[in-house]
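Asker: below: sequence and its predicted model.
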Amino acid sequence: MSGRLHELSQAGVSIWLDDLSRTRLESGDLARLIDEASVTGVTTNPTIFANAISASQAYDSAVAELGAQGVDVDSAIESLTTADVAEAARLFRPVFDSTDGDDGRVSIEVAPPLAHDAAGTIESAKALWQRVGEPNAMIKIPATEEGLRAISETIAAGISVNVTLVFSLSRYRHVVEAFLQGLEKARAAGHDLSTIRSVASVFVSRVEAEIDSRLDALDDPAATELKGRAGIANCVLAHEIHSQLFTSERFKVLELAGARPQRLLWASTGVKNPDYADTMYVTGLVAANTVNTMPEPTMEAFADHGEIADEITPEDYRAADELFDALARLGIDYAEVMTVLEEQGLEKFDVSWAELQDTIRTALDRS
């Protein structure tokens, strides 16, 4: 499985697995992916944990113990998920050390009901950071308007953050602003900026699917020609923004104090349309110092037949701009699309969180 993935890694793309379970940890499967597939990190979310816990008996003894202690459902979820993340972080510690903290990262997300509660998110982020207790953890915070303040304050406390559910380019600019403000506050508070890392997770396939569905509804040959291009184009323009903001004088001051740039992470890279190449969101998004977080089927597909294209260039920026101009001429409202996607993303995590709570509640009752 290693050849093409190793080449991708050599091109400067960090490969993170979009999955985690106690079964992967106990079976040695995650260790195998580190050794054989150049995997250098892991991301998690409520859906991943809901699937992991409902589909495996690996959690039964831990749930029984928690039930005997009389813990509530949310406390049980925190106990189970932070234990998995801490164990994975220890497994990735050699990667973390060898990359000077850039990789070897394992992310855990604050509870979805906190998405519009800045103060609650900050409190939860600090609690999760302490509970995991490993320097290579990352706390995932959604890029809602309320989440932006939480992102800034969490980074200001010296905590590494994975900013998730980033869709629009304007919101991405605000995410970078929150990151920079957080670093400035962290420096003022005396934190070592070199220990703070962040990624901004820009979603790919969900953008594609939403815009494609709107193009299909137009029943226009011109619309058909634009299908399957918006997801990558949106990421390409985020890359352009990144190249501008992290070469600014403002960031250079922070860099001199030890700060590292917030990296772009391509999320939701599993291709939803079977008519498209199953590796398109890997091949089309090769850029040094980025992260591609993949579900295992995408990783296996790329290992089997993926190709490494040229890196993103200024010519790609111009082509992406032209694409969104063409979409606008057809009546595709970019801002409205991105608002819908954020709302849908939050709703999906709320549903998964409720399913996870139900799963744990049932298991605790049985114990």
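Answerer: In hand now; what should we look at?

Asker: CA atoms for contacts and neighbours, from now on please.
Answerer: Will do.

Asker: with adjacent residues omitted, what lies nearest to L8?
Answerer: I308 (6.7 Å; C-alpha to C-alpha, 6 or more residues apart in numbering).

Asker: three-state assignment of that neighbour?
Answerer: Classification of I308 using DSSP: H, G, I helix; E, B strand; the rest coil returns coil.

Asker: list the helices and strands the top helix by length along the chain packs on?
Answerer: Longest helix in the chain by number of residues (criterion: DSSP state H): helix 334-366. When contacts are defined as 3 or more C-alpha pairs under 8 Å, 6 or more residues apart in numbering; DSSP states H and E, helix 334-366 sits against helix 46-54, helix 60-69, helix 73-91, strand 161-166, helix 205-218.

Asker: and the direction of the shortest one versus that of helix 334-366, what angle?
Answerer: For strand 161-166 and helix 334-366, the angle between their directions (axes from the mean of the first three to the mean of the last three C-alpha atoms, to 10 degrees) works out to 120 degrees.

Asker: any idea how far strand 161-166 is from the chain center?
Answerer: Relative to its chain's centre, strand 161-166 lies at 6 Å (C-alpha atoms, centre = their mean, to the nearest Å).

Asker: next up, a structure to set beside the first:
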Amino acid sequence: MSEKQYKSPLHEMASTTPTDFWNDSCSISELQYALEYGAVGATTNPVIVGEVLKKEMHLYKDRIKELIQEMPTATEDDIAWKLNEEMAVAGAKLLYPIYEQTKGQKGRISIQTNTKYYRNAELMTKQAVHFGNLAPNIQVKMPTTKAGIQAFEEATYHGVSINATVCFTVPQALAVAEAVERGLKRREQEGKDTSWMHPVCTIMVGRLDDWLKVVADRDGIIVDPECLEWAGVAAMKNAYRIYKERGYRTQLLAAAYRNHHQWSEFIGADMSLTIPHKWIKRFNHSDITVENRIDKPVDPKIIEQLTKHFPDFNKAYQPDGMTVEEFDTYGALSRTLLQFLAGYDELVRMIRDVMITVK
């Protein structure tokens, strides 16, 4: 296929490199668009589900009303989770041919456990196993908290392909990979198949940048402004290098887009990129060249400034920057958990507004 025959830069990347991309949404129309350009997966969370409802409530309101009738004693939370599951299953159907063709290594959609369980490994694992039974190509997202690390191992042992989310740092990514390895080993020791499993670990690259910008404002730190656009990329590249050296079976996944570096700098990697619809369209219409950049290091001067001025960058960048016990108090994690919890509350409110109508 000649260069002119590629539909877009993303299509060229998907066609010519090992780097995959997903649609960072459970919207069927957005997923269909992404599939046309080579997407091989999709993902969702409470915030995304709420955003889809805000844009496409006309597509779901009748179904919500049906669920309310079908589940006469259900709470608004019950209805919200049932709708969440149905949206994930609908996306899974679109992706199933890819899943089957690649023997489980692509073609999955992620659904996220209840954020309120972030401190409870048992509840996360139980819900993950339930979600894993909704469709063969479901992937289950859980936050990379202290309890989440335990849940990743247990869910993997039970045959769930996990997606570690609320993750921003190299230490978190390494802890996830080690937990998955333990779960896979336990499963294989009992003679259970793991060949179709495909665990991934998300690094929310843009959210690490966001956090360091908050810290810069809070502490009055002055650095070259572009440094704050590269922290997440630097952490991801460092994690990727270590993953390859250690041969982990977990695949890294980049999320939380703020600029094109968070796509273009990862081209050529054996990695997935979960990209929101608006950024898919922007990348598709860009003139960014598709070339291998994953092994190109971030400018050492940028790393030097970030290392000198931001202890929280060192926590994120260095493999031993944090212990598992410190994950729950890392600033980017706290902020993201609060947003996800607020997003869930907003989703439930929208369901409530349909359930309780003032005439």
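Answerer: Thanks, I have it. Here the structure is a predicted model, which means the values were calculated and not measured.

Asker: contacts only, for the residue nearest to L8 of the first structure.
Answerer: The contact partners of I308 of the first structure, taken as C-alpha atoms under 8 Å, 6 or more residues apart in numbering, are 7-8, 283, 286.

Asker: map it across to the second structure for me.
Answerer: Matched across to the second structure, I308 of the first structure falls on V290, judged by TM-score structural alignment.

Asker: how far away is that match from F283 of the second structure?
Answerer: Using C-alpha to C-alpha, to the nearest Å, V290 of the second structure is found at 11 Å from F283 of the second structure.

Asker: which stretches of the stretch 201-350 of the first structure form strands?
Answerer: 263-267, 290-294 (DSSP state E, counting those that start in this stretch).

Asker: can you pull out the strands in the stretch 1-150 of the second structure?
Answerer: For the stretch 1-150 of the second structure, the strands defined by DSSP E, counting those that start in this stretch occupy 20-23, 41-42, 108-112, 138-143.

Asker: what's the second one in contact with?
Answerer: By C-alpha under 8 Å, 6+ apart, the surrounding residues in contact with strand 41-42 of the second structure are 21-26, 31, 91, 95, 106-110, 274.

Asker: mean deviation of it from the first structure?
Answerer: Superposed on the first structure, strand 41-42 of the second structure shows a mean distance of 0.5 Å to its aligned residues (mean C-alpha distance after the TM-score superposition for the first structure).

Asker: how distant is stretch 296-305 of the first structure from the center of its chain?
Answerer: When C-alpha coordinates are averaged (C-alpha atoms, centre = their mean), stretch 296-305 of the first structure and its chain have centres 19 Å apart.

Asker: how about that stretch: buried residues?
Answerer: 298-300, 302-303 (16 or more other C-alpha atoms under 10 Å).

Asker: relative to A157 of the first structure, which of these is nearest.
Answerer: Distances from A157 of the first structure to these, taken as C-alpha to C-alpha, are shortest for M299 (34.4 Å).

Asker: which residue in the second structure lines up with that closest one?
Answerer: Matched to the second structure by TM-score structural alignment, M299 of the first structure sits across from I280.

Asker: my read: that match touches A34, true?
Answerer: Yes - using C-alpha atoms under 8 Å, I280 of the second structure is in contact with A34, at 7.4 Å.

Asker: between the two, what contacts are shared?
Answerer: Common neighbours of I280 of the second structure and A34, counting by C-alpha under 8 Å, 6+ apart, are N23.

Asker: residue in the second structure matching D74 of the first structure?
Answerer: Residue pairing (TM-score structural alignment): D74 of the first structure is matched to D77 of the second structure.

Asker: what's the spacing between its match and K141 of the second structure?
Answerer: For D77 of the second structure relative to K141 of the second structure (C-alpha to C-alpha), the value is 19 Å.

Asker: same question, T115 of the second structure
Answerer: Using C-alpha to C-alpha, we find T115 of the second structure at a distance of 10 Å from K141 of the second structure.

Asker: and these two? Which one has more around it.
Answerer: Taking other C-alpha atoms under 10 Å, T115 of the second structure and K141 do not tie; K141 has more neighbours (30 against 21).

Asker: hmm, that one is touching A164, no?
Answerer: Yes - contact criterion C-alpha under 8 Å: K141 of the second structure and A164 qualify, at 5.6 Å.
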